[in-house]
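Visitor: missing the sequence, but the structure's below:
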């Protein structure tokens, strides 16, 4: 499986939790951004490989939903002809700041290739910036290889 497909799986599962509806786990209403806002650090970090919260505190309902996402990951991977074993890391950091909700998805494969992608809003859109000519472009997140060189 190509690395970009792993990134796509990472985005899909993280975006499903961010949406607040949770179709991936069977219509399960959550508010990960609301709960992140109530944390002192204003964030919650989720490890989808284990189905656990690794940073921040959450309600029992959100913790249960995240556990269901961990259990749903093998089926999502199978739809892409993959396996959770292809991931070394699959985490998402949900936060709220003055610009609104955002989440950062970190994907690392078993070969050590790693990418960190940032999305804004509940719909999980890429950040847009102005280039040197004043055109609106999608912000390019660096893909980091095994050696740490973009």
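Guide: Done, it's in. Keep in mind the model is a prediction, meaning the values are calculated, not measured. Residues are numbered from 1 along each chain as shown.
Visitor: going by C-alpha atoms from here, please, whenever you check contacts or count neighbours.
Guide: Will do.
Visitor: what helix or strand is residue 133 located in?
Guide: For residue 133, there is no host helix or strand (DSSP states H and E).
Visitor: count of residues packed around it?
Guide: By the criterion of other CA atoms under 10 Å, residue 133 has 6 neighbours.
Visitor: next, the one to line up against it:
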């Protein structure tokens, strides 16, 4: 099990929910950022291993999240890993001026990564390094 594969799975499932179309679970429209904007803190945190959320969500979004949790084993299998390789797979969807989400993956060996993705294309933020080159910025 490579940690990079687990982070890729985490990004894929998180992006599928963020895009609002839900192709991973069949065409199932959601607006996770719209619902996050309605929360007092401006975010919703999703645990894809359990299909639960921190923060109140609509019944429709709750159903979609449970469907994502059910689809996770098949997504893992297609990437050559299993759900058991994860110790934690959560995503925090933040509804600020620039909607973004942070995927946190902890593997069964305890290695943790946090990656921030912004925009509709859910890309890692870019910046200029000390040599003037455009590079992906380090994540949270």
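Guide: Ah, there it is. Just so you know, these numbers come straight off a predicted model, no measurement behind them.
Visitor: residue ranges of the helices in structure 1, please?
Guide: 3-19, 32-38, 60-79 (DSSP state H).
Visitor: these: which one's closest to residue 91 of structure 1?
Guide: helix 3-19 (7.9 Å; CA to CA).
Visitor: next one: that closest one to chain centre, how far?
Guide: 6 Å (CA atoms, centre = their mean, to the nearest Å).
Visitor: by how many degrees do that helix and helix 60-79 diverge?
Guide: 150 degrees (axes from the mean of the first three to the mean of the last three CA atoms, to 10 degrees).
Visitor: so helix 3-19 of structure 1 aligns onto which residues of structure 2?
Guide: Counting by TM-score structural alignment, helix 3-19 of structure 1 falls onto residues 3-19 of structure 2.
Visitor: roughly how far apart are the nearest residue to residue 57 of structure 2 once chain neighbours are set aside and residue 1 of structure 2?
Guide: What sits nearest to residue 57 of structure 2 in space, not counting adjacent residues and going by CA to CA, 6 or more residues apart in numbering, is residue 35, at 6.7 Å. Distance, residue 35 of structure 2 to residue 1 of structure 2, using CA to CA, to the nearest Å: 34 Å.
Visitor: next: residue 127 of structure 2.
Guide: 31 Å.
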